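Participant: kindly return the folded structure for what I paste below:
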Amino acid sequence: MIKFDGIAAFVATAEAGSISAASRRLGLAKSVVSERLAELERILGTKLIQRTTRKLSLTENGQTFLPRAQRILREADEAAAELAARSGKLAGPLRLSAPVSFGILHLAPALTKFIQEHPQIEVSVELDDRFVDAAAGGFDAVLRHGAIGDSRLIARRLATSRRLLVASPAYLEREGHPASIDELQHHCGILYSMREGDWRFSTEHGWQVVRPKAALRANNGLVMREAAMAGLGITLLPTFFIHEAVKSGVLVPIDVGARAEGAELFITYPRDHGASAKIRALADSLQRSFGNPPYWDRLAS
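Facilitator: Modelled structure (predicted):
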């Protein structure tokens, strides 16, 4: 008979990429994880993992078995969570991924409230600005900015954010205040490097894209904010990055007569197992923490 702990050891090893990393995730000795993997392979009568001195990889049978094994673990965890929810308590692991800057600025305090509300939920969060595949990355849920174009995922909107053009008072005194979209073309921009045509404005003729000369390209909003505060140029950022700097006057909003495209925050999870009670509770808690409209938009006004 297949043992549940063997399936857990296999999934953790496949997702983490090594037995050592899996042992840390599971809180077990490396030898215990290896023994459970060996026992699972013996019961199934096939090799699931190809081990060499330099790397670990899944065999063809391991690749076939992995999504089913992940589903078994999810369904068992969700079943336990549903039973706990019936008794008024949510419990068990909840593994999340979120963008680095948003995680530091806003998710961390909101998660603290959630954990205080549900102390038996074991939250694990990994911050990463790269695209994280919620359907295949072993996460229960992923927080993402922007539209979700993946049919394998379900997305629930948590909050919105205005995006403002801002610059330091020193930059604007030196280079002048652009008064129109066309004048932006002649200024230095601090641009987000992961998306082309990021400066989009709604006009009476539709969306207009501005591509100013780049003083800096970065894939992190905090880096962009710091560069703008240092006077390197104009940047366009969601208010959840700049609300305090705008309120204090360190950054000054720029009105060019058109509204910039907004930003949205979603929580996403794989379609094949839906939203567990824990994910629903997390989403509800985060929405309460952020508010509607969110506090960063209110403070930036």
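
Participant: all contacts plus neighbour counts: C-alpha atoms, from now on.
Facilitator: Will do.

Participant: got the contact list for Arg200?
Facilitator: Trp207, Gln208, Val209, Val210, Ala260, Glu261 (CA atoms under 8 Å, 6 or more residues apart in numbering).

Participant: setting the sequence-adjacent residues aside, check what's closest to it.
Facilitator: Nearest residue to Arg200, sequence neighbours excluded (CA to CA, 6 or more residues apart in numbering): Val209, at 4.5 Å.

Participant: name the SS class of the one you found, please.
Facilitator: strand (DSSP: H, G, I helix; E, B strand; the rest coil).

Participant: please give me the structure for this one as well, since I'd like to look at both together:
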Amino acid sequence: MQLPDLEAWAIFARVAELGSFAAAAEALGITQPTVSKAIARLERRMGTPLLHRTSRRMSLTAAGEAAVERATRLLAEGEAVEAAITAQAVSPRGHVRMAAPMSFGVAHLAPLLPTFMSRFPDVTLELALSDETVDLVGGGFDLAVRIGNLDDSSLIARRLCGVRILLVGAPAYFERMGRPKHPRELATHRGLTYAYAKPGAAWRFHHPRQGDYSVGVPSVLRANNAEALTPALLAGMGLALQPEFLVWRELRRGALEVALPGWQPPEIAVHVVMPPGRGRPARVQALIDHLARRLAQAPWAAEA
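Facilitator: Model prediction:
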């Protein structure tokens, strides 16, 4: 099936409206020969003249009269589509689907959304929370917030801020089990571990003078949500490597303390990732920029 020559019909509509090839060419910002070729192309395709042309005037043939109303509607629809897209680019509108980890999404993303919604009332949001890694393309997501080191992939990624990982425990734990002075001592301590970390993975630390050290820590509790470890931490049941955004309030009030000062676990980061090969709508870019600005100001955020 041959597609209709929409460009030529639009040119025909403007010629019919303005009454000359020259006027139509000027209005459309194209050359007069381009107008002539478009009309000739239509007439060959239709097998009949659309315009009567003399040296003094131009008029529509019967076929032209029959076609002009619909051609004018085609031109108007095309102009309306472009106007709508241009308006959206200037003023974001439409729907955005975003995925994020559960605890981070509840505690740190959801509170940022009301100000975005107030600023962009024509954008609607959908937030899907799960600690599992979602399929952006298969799930129809516009973006996802991910925390940690990103695997190599075709996804487009933007780093929003850094996150310190801290080894923490309750004062009651240190009173009962002692306070480790070197990572090697952790082999005799009790670990509270995140289930999405690799099973049996060693805890890694870096010291500016003493270098790197890795140690296996016996796990007494594993959970697939890092926030679920907090009650056991506060009860003095063990030590955990936790992102600072989960424990900064408890650290501030003294309910938790940092173990092994000077030994720093590897830092991670908050990224936003997007499907590959898509243009980025204004509504998505506006949300990303909003999150980047606000997260950079968080009391727990390290440099982006």
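
Participant: if we can go back for a sec, just tell me what the residue nearest to Arg200 of structure 1 corresponds to in structure 2.
Facilitator: In structure 2, Val209 of structure 1 lines up with Ser214, judged by TM-score structural alignment.

Participant: so who does its match touch?
Facilitator: Contacts of Ser214 of structure 2 (CA under 8 Å, 6+ apart): Pro183, Arg184, Ala202, Trp203, Arg204, Phe205.

Participant: swap in Gly138 of structure 1?
Facilitator: By CA under 8 Å, 6+ apart, Gly138 of structure 1 lies in contact with Glu15, Gln70, Arg95.

Participant: which of those also appear as contacts in structure 2?
Facilitator: Contacts retained in structure 2 from these (both residues aligned by TM-score structural alignment, their matches' CA atoms under 8 Å), given in the numbering of the listed structure: Arg95.

Participant: of the contacts of Gly138 of structure 1, closest to Val142 of structure 1?
Facilitator: Arg95 (8.7 Å; CA to CA).

Participant: the closest one and Phe139 touch, don't they?
Facilitator: Yes - assessed by CA atoms under 8 Å, Arg95 of structure 1 is found in contact with Phe139 at 5.2 Å.

Participant: give me the more crowded residue out of the two.
Facilitator: Phe139 (21 against 15; other CA atoms under 10 Å).

Participant: isn't that one up against Leu96?
Facilitator: Yes - look at Phe139 of structure 1 against Leu96 with CA under 8 Å: they come within range, at 5.6 Å.

Participant: just the element for Gln70 of structure 1, please.
Facilitator: helix 60-86 (DSSP states H and E).

Participant: what segments of the stretch 51-200 of structure 2 are helices?
Facilitator: 62-90, 102-104, 113-119, 136-139, 171-177 (DSSP state H, counting those that start in this stretch).

Participant: so which of these gets nearest Ile11 of structure 2?
Facilitator: Nearest of the helices of the stretch 51-200 of structure 2 (CA to CA): helix 62-90, 8.2 Å.

Participant: so what corresponds to Leu125 of structure 2 in structure 1?
Facilitator: Match for Leu125 of structure 2 (TM-score structural alignment): Val123.

Participant: contact partners for the residue nearest to its match when sequence neighbours are not counted?
Facilitator: Leaving out its chain neighbours, the residue that sits closest to Val123 of structure 1 by CA to CA, 6+ apart is Leu94, at 4.9 Å. Residues near Leu94 of structure 1 by CA under 8 Å, 6+ apart: Ile121, Glu122, Val123, Ser124, Phe139, Asp140, Lys278.

Participant: trace the last one over to structure 2, please.
Facilitator: In this case it means Lys278 of structure 1. Aligned partner of Lys278 of structure 1 by TM-score structural alignment: Arg283.

Participant: who does the helix or strand containing its match touch, helix- and strand-wise?
Facilitator: Using DSSP H and E, the element containing Arg283 of structure 2 is helix 282-296. Helices and strands touching helix 282-296 of structure 2, by 3 or more CA pairs under 8 Å, 6 or more residues apart in numbering; DSSP states H and E, are helix 62-90, strand 94-100, strand 156-163.

Participant: quick check: the residue sitting nearest the centre point of structure 1 vs Leu191 of structure 1, distance?
Facilitator: Nearest residue to the geometric centre of structure 1 (CA atoms, centre = their mean): Ala98, 2.4 Å. For Ala98 of structure 1, the distance to Leu191 of structure 1 equals 21 Å [CA to CA, to the nearest Å].
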